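>>> The following comprises the amino acid sequence and a computationally predicted model.
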Amino acid sequence: MFFASKIIAKEEIISYTNITVIDGDTVKFNNKKIRLHGIDTPEIKQLCKNTKNENYKCGVKAKLALINLINNNKIKCLIHGKDKYKRLIGTCFIKNLNINAWLVKNGWALAYRKYSKDYINQEIWAKKNLMGLWQGEFLEPWKWRRK
């Protein structure tokens, strides 16, 4: 489990299961779009290679991982501020489970070092254990977006 530690939040938003998963690192509820803090997942149109060197829609897989994790649970997000697209930036939880950390540790997100060092250990673990994206080949989402 990943627990909240030293998270400084400006506000707390609680959802009562009416959650829309936009992509692997963005959710929407209570008319607010929240970008998950400190992580980056493949884009919906992004392709990666699996263990058989076949293309698969890794952005879709990351989104499905988040959908399956949330699975009608109530989530709480601690909001840190806004990004350049005016989305709220948040660390989100199901009870005490840090969703951001879970996505990285399960290999469906990368630690977004440009903005945070919070999830580097989870990324190292996922890579070592060949979790999610780490089972094959992929381009980091921030590099893929620049293509």
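Yes, it's here. Residues are numbered from 1 along each chain as shown.

>>> rest of the way, CA atoms for contacts and neighbours
Will do.

>>> Enumerate every residue touching Trp144.
Trp144 is in contact with Gln46, counting by Cα atoms under 8 Å, 6 or more residues apart in numbering.

>>> Check which helix or strand it maps to.
helix 141-146 (DSSP states H and E).

>>> buried sites along that helix?
For helix 141-146, a neighbour-count test (16 or more other Cα atoms under 10 Å) marks Pro141 as buried.

>>> Comparison target, given below:
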Amino acid sequence: MVSPGSSLGTALLILACLTARGARAQDLARQATVIDGDTIEIHGQRIRLNGIDAPESRQACPGRNRKEYRYGQKAAVALADEIGRATVTCRQTDTDRYARIVATCFRRRADLNQWMVRQG
């Protein structure tokens, strides 16, 4: 048994703390489900794409000729098409006020956050 006051005990305690902290910041990598143009879900965990704010999927916005257009739905479909069935890896950058992970997410090596911004 290692005594807590020993240098080995201290080193093990520090290692345990660092490991626990690393586990919280660990990348999530699995197949994703698109919720909206700025939110995905991986294994039951909602993830907000960092630096993006897209209309909600059901939100209608005025378009050309005063006709309502579902820009949010279009954004969600575009993101879902880009992801396809590929594994998505997300690197947490923050947590939002709704306790969702805020992250930069990748399909293979392609940054999905940047891709969405480039798509407009």
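Everything's here; your move. Keep in mind that this is a model prediction, so the values were computed, not measured.

>>> coming back round to it: can you give me how far the helix holding Trp144 of structure 1 is from the chain middle?
Distance of helix 141-146 of structure 1 from its chain centroid, counting by Cα atoms, centre = their mean, to the nearest Å, is 16 Å.

>>> Do a quick rundown of the helices in structure 2.
Along structure 2, the stretches classed as helices by DSSP state H are 7-24, 71-83, 112-119.

>>> Where in structure 1 does the second one align, residue-wise?
Under TM-score structural alignment, the alignment places helix 71-83 of structure 2 onto residues 58-70 of structure 1.

>>> Next, the buried residues of the matching stretch.
Buried-residue list, stretch 58-70 of structure 1, by 16+ other Cα under 10 Å: 58-67, 70.

>>> Same check on stretch 82-94 of structure 2?
83, 87-92.

>>> likewise stretch 97-111 of structure 1?
For stretch 97-111 of structure 1, the neighbour count (16+ other Cα under 10 Å) marks 98-111 as buried.

>>> OK, contacts around the residue sitting nearest the centre point of structure 1?
For structure 1, the residue nearest the mean C-alpha position is Asp25 (3.8 Å; Cα atoms, centre = their mean). Neighbouring residues of Asp25 of structure 1 by Cα under 8 Å, 6+ apart: 35-36, 39-41, 63, 109.
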